[in-house]
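Enquirer: Dropping the sequence and predicted coords here.
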Amino acid sequence: MIDTACSLSISYKNERALVFGELEISYALSNRRTIIDTARELRVTYVVDVATTAGTLRIPMQSFQTNLRSDALSTLVVFVPGGTAYKGKVLAGQMMFVYRAVKFTDGTEIETEISRAKITDVTPSLSPNKSTMTISGTYEYAKPASPKSISLSNIKYVAFYGDEVTIRSNTNSDLQPGDIVNYDGTDYVAMNIYMGVEISTSELEVRCAPR
């Protein structure tokens, strides 16, 4: 399986594809749920769509970071290569959506929303060797009406802060803020979910409070 973050090809100096190994990075943040059979995945691509007055603009993505919360504004930051090409097209006040697009061996393609935000800042930058654009935004997610019980796999790190606990693990496609996470026989509520994805690396960290 090959993961790449750029589904739209553009030309820019020192171009690099965002390629991942065997990663499962899929957040079902909308009301719909998508079941993904990772054994049948052929290619996974991370894309960002921006809703403009002229329609949906799909642009390439070098990396992204998202911090998902149910008790405060969630944040999303996207880094775009060749970003000056989109100057004047991507504007504050527009909505952006990050998707995980999966192509299966039978030709089936599925896109699952990871995060969304209303754009607050657009920062193009230009150097002698490259141009980039940083797009930042926030969004207020509602608490789930029916929290799910989630089991995290391959736990890599656990830290306790009083009654709260921080857990790093493999990513989980169903986990949302407000869901129930069980660790060592105790149920916790997921308050803050951080995910960062860039070339060849990913990170997931969940801050939980007692149920």
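Expert: On my side now, so go ahead.

Enquirer: can we go C-alpha only for contacts and neighbour counts from here?
Expert: Will do.

Enquirer: which stretch of helix or strand covers the residue nearest in space to the middle of the chain?
Expert: The centroid of the chain falls nearest to residue 114 when counting by Cα atoms, centre = their mean (4.5 Å). For residue 114, the host element (DSSP states H and E) is strand 109-126.

Enquirer: hang on, the residue nearest to the centre of the chain packs against residue 33?
Expert: No: counting by Cα atoms under 8 Å, residue 114 sits too far from residue 33 to count as a contact (11.4 Å).

Enquirer: how much space between the residue nearest to the centre of the chain and residue 183?
Expert: 24 Å (Cα to Cα, to the nearest Å).

Enquirer: SS state for residue 85?
Expert: helix (DSSP: H, G, I helix; E, B strand; the rest coil).

Enquirer: ok, structure two:
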Amino acid sequence: MIDVLVGGQLDSSVYMRRYAFDGSTIKWGYSPGGTVNGIAIARDGRIALAHAYYTSYQVTVLSADGVKLWSYSHSSTSGQDGISVCFDSSGNLIIGCEYHTSSPYYTLRKLDTTGSLLWSAAPNGNTTRCVCVDSNDNVIAGGDNGYIRKYSPTGTLLYSYNHGAAVYGVAVDSSDNVLMTGTRYSFSVTTRKLDPTLTTVAWSADHGNGCYGIAVDKDDNVITVGIVSSSVTTRKYQSDGTPVWTKNHGATVRAVACDLAGNIYTAGDAYSSLEVHRYDAAGNNTALINFGTNLYAISTKTETIPPLAISIGFRSPLPLREISASSLITGIIIYRCYLTGGSGTIQIPMSSFQCRRRIDTKAWLSIVCPSATDALVTQITDRSDGQIVLKRGVKYPDGSEQLDEMMRVDYETLRFDKGSNSASATLTGRSTETYIAKERTVTGISYRPTTDDSRRVRCDIDTYLSPGDTVNLGGAETMTVSEVTIYCSPSQAGMELGET
């Protein structure tokens, strides 16, 4: 279940609320005492609010149920507000804030899980307006002076880039490329995609007016929001910068977030008694929220799935740092298999799987089911018109799980192997898939022969890599992928890439 957290100006004694997925059910609200400018959610469910100055505090951290845990003050002077927040994979909190008291202006700070200061920096003039972290817990910050800065987890400045105008939003994609948006530079650019070293601009785009927020979805698409320009407040781009669709909230949109299902949430000024829109991946408006006043912050939280018996799945021997571009976690990768059709979806016990994707060829998936019973075989054959659904996710240290769909194929064949003491079943299926070329970086390369000028690479699994993608093999070497094969069992897991 996905919840939506929004924050902004005061409404009925609260500055932020947690809504259910339907957009109308309010789970709880909270008032930190001032306008909420930023919301972040940690892996363990803790919620951080960056807000206007109130009794010397500008940041408040809550439990998942909305109970205050602690507050932090970066300045004892009124008017120096908390602007933005994010958590790293260890639960440390990064805050961007206003600071006008004296130079240097320490507007970027990193706190530990108890609120103690780890380090501070002065990257963005009087105000750091946006912060995020990449997969290595490096900190990216942007603000009023037009610079984007990247710091190591210990606070060492690594790279800088000058947009030339105020930066209001930063995000990273699955390859740690940096996306930024803000005030128009030279009346022609509001949004840029930069490489991880902030050296090369992959593409740029112009909203036509100032932008206030940016997000990257699970497929590395980019969404920007801002002031109305030519009846547009919200834009979606492919990872290469190609426009996908535009939407108009009717008034300024100030924040944007995505969930693991590909939904996009925008929050902004009140217009026709609505402040939040939810769009599906195709741009259809699927839900609305009436908070009551203008909103400045939005985030989503996917509730973890209750633990499942290990007999209906298995875990990969690979550690997991990242389940999507926008969600850093620590745990164990797990896989689950389901079969649709017939009288309803069933879960298939699984000991291993193999899948293959090729350009101009149907995708193929094979699932091995251990200890198959006659009753299970009957259930499978009753769903001959169904689809095999493979899901990948994470098993947290507390035993809870979170899953995301990895592959879906039309069920085709079942092979039932029965001996005197045991039996197993193998399900296979195929489907036609459409791929959008992008850039990825692979890790754990262990085998790379070349035959007839075509390379093959064996490496760690990357479920977001598809045929047609360009992969970075390290250094300056790249390869265009024509075939992706993944194999996984409790004892081994890997991926093999073929070149055109």
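Expert: All right, it came through fine. Treat the numbers as computed from the prediction; the structure is a model and nothing was measured.

Enquirer: quick one: contacts of the strand holding residue 114 of structure 1?
Expert: By Cα atoms under 8 Å, 6 or more residues apart in numbering, the surrounding residues in contact with strand 109-126 of structure 1 are 26-30, 34, 66, 74-76, 83-84, 87, 90-103, 131-139.

Enquirer: Mark which of the residues you listed are buried, thanks.
Expert: 26-29, 66, 74-76, 83-84, 90-91, 94-103, 131-139 (16 or more other Cα atoms under 10 Å).

Enquirer: returning to that earlier point: tell me which residues of the strand holding residue 114 of structure 1 are tucked away?
Expert: 111-119, 121-122, 124.

Enquirer: Let me know the outermost residue of structure 1.
Expert: Outermost in structure 1, Cα atoms, centre = their mean: residue 128 at 29.9 Å.

Enquirer: What lines up with it in structure 2?
Expert: Mapped onto structure 2 by TM-score structural alignment, residue 128 of structure 1 lines up with residue 420.

Enquirer: for that match, helix, strand, or coil?
Expert: In three-state terms, and counting by three-state DSSP, residue 420 of structure 2 is coil.

Enquirer: List the contacts of it.
Expert: No contacts exist for residue 420 of structure 2 under Cα under 8 Å, 6+ apart.

Enquirer: just the helices in structure 2 please.
Expert: According to DSSP state H, structure 2 carries its helices in the segments 374-381.

Enquirer: picking up where we left off before, in CSV: the buried residues of strand 109-126 of structure 1, plus distance to residue 207 of structure 1.
Expert: Converted to CSV, the buried residues of strand 109-126 of structure 1 look like this (distance: Cα to Cα, whole Å):
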residue, distance to residue 207 of structure 1
111, 27
112, 23
113, 21
114, 18
115, 18
116, 20
117, 21
118, 24
119, 25
121, 26
122, 29
124, 32
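
Enquirer: Tell me the one of those residues nearest residue 199 of structure 1?
Expert: Closest approach to residue 199 of structure 1 among the buried residues of strand 109-126 of structure 1 (Cα to Cα): residue 114, at 17.4 Å.

Enquirer: Distance check, the counterpart of that closest one in structure 2 against residue 493 of structure 2.
Expert: For residue 114 of structure 1, the aligned residue in structure 2 is residue 406 (criterion: TM-score structural alignment). From residue 406 of structure 2 across to residue 493 of structure 2, the span is 15 Å (Cα to Cα).

Enquirer: do the same with residue 349 of structure 2
Expert: Where residue 493 of structure 2 is concerned, residue 349 of structure 2 sits at a distance of 18 Å (Cα to Cα).

Enquirer: Ok, residue 339 of structure 2 next?
Expert: As for residue 339 of structure 2, its distance to residue 493 of structure 2 is 23 Å (criterion: Cα to Cα).

Enquirer: Please apply the same query to residue 264 of structure 2.
Expert: Per Cα to Cα, residue 264 of structure 2 is found 33 Å from residue 493 of structure 2.

Enquirer: can you tell me which residues contact the residue lying closest to residue 224 of structure 2 once chain neighbours are set aside?
Expert: Nearest residue to residue 224 of structure 2, sequence neighbours excluded (Cα to Cα, 6 or more residues apart in numbering): residue 214, at 4.5 Å. Contacts for residue 214 of structure 2 (Cα under 8 Å, 6+ apart) come out as 169-171, 179-181, 222-225, 255-257.

Enquirer: Strands of the stretch 351-500 of structure 2, residue ranges please.
Expert: 352-358, 361-370, 387-395, 401-418, 423-431, 439-441, 450-451, 454-459, 470-474, 477-488, 493-499 (DSSP state E, counting those that start in this stretch).

Enquirer: Adding distance to residue 49 of structure 2, write the ones you listed out as TSV.
Expert: Below are the strands of the stretch 351-500 of structure 2 laid out as TSV (distance: least, Cα to Cα, whole Å):
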stretch	distance to residue 49 of structure 2
strand 352-358	43
strand 361-370	44
strand 387-395	26
strand 401-418	24
strand 423-431	44
strand 439-441	33
strand 450-451	53
strand 454-459	40
strand 470-474	37
strand 477-488	40
strand 493-499	40
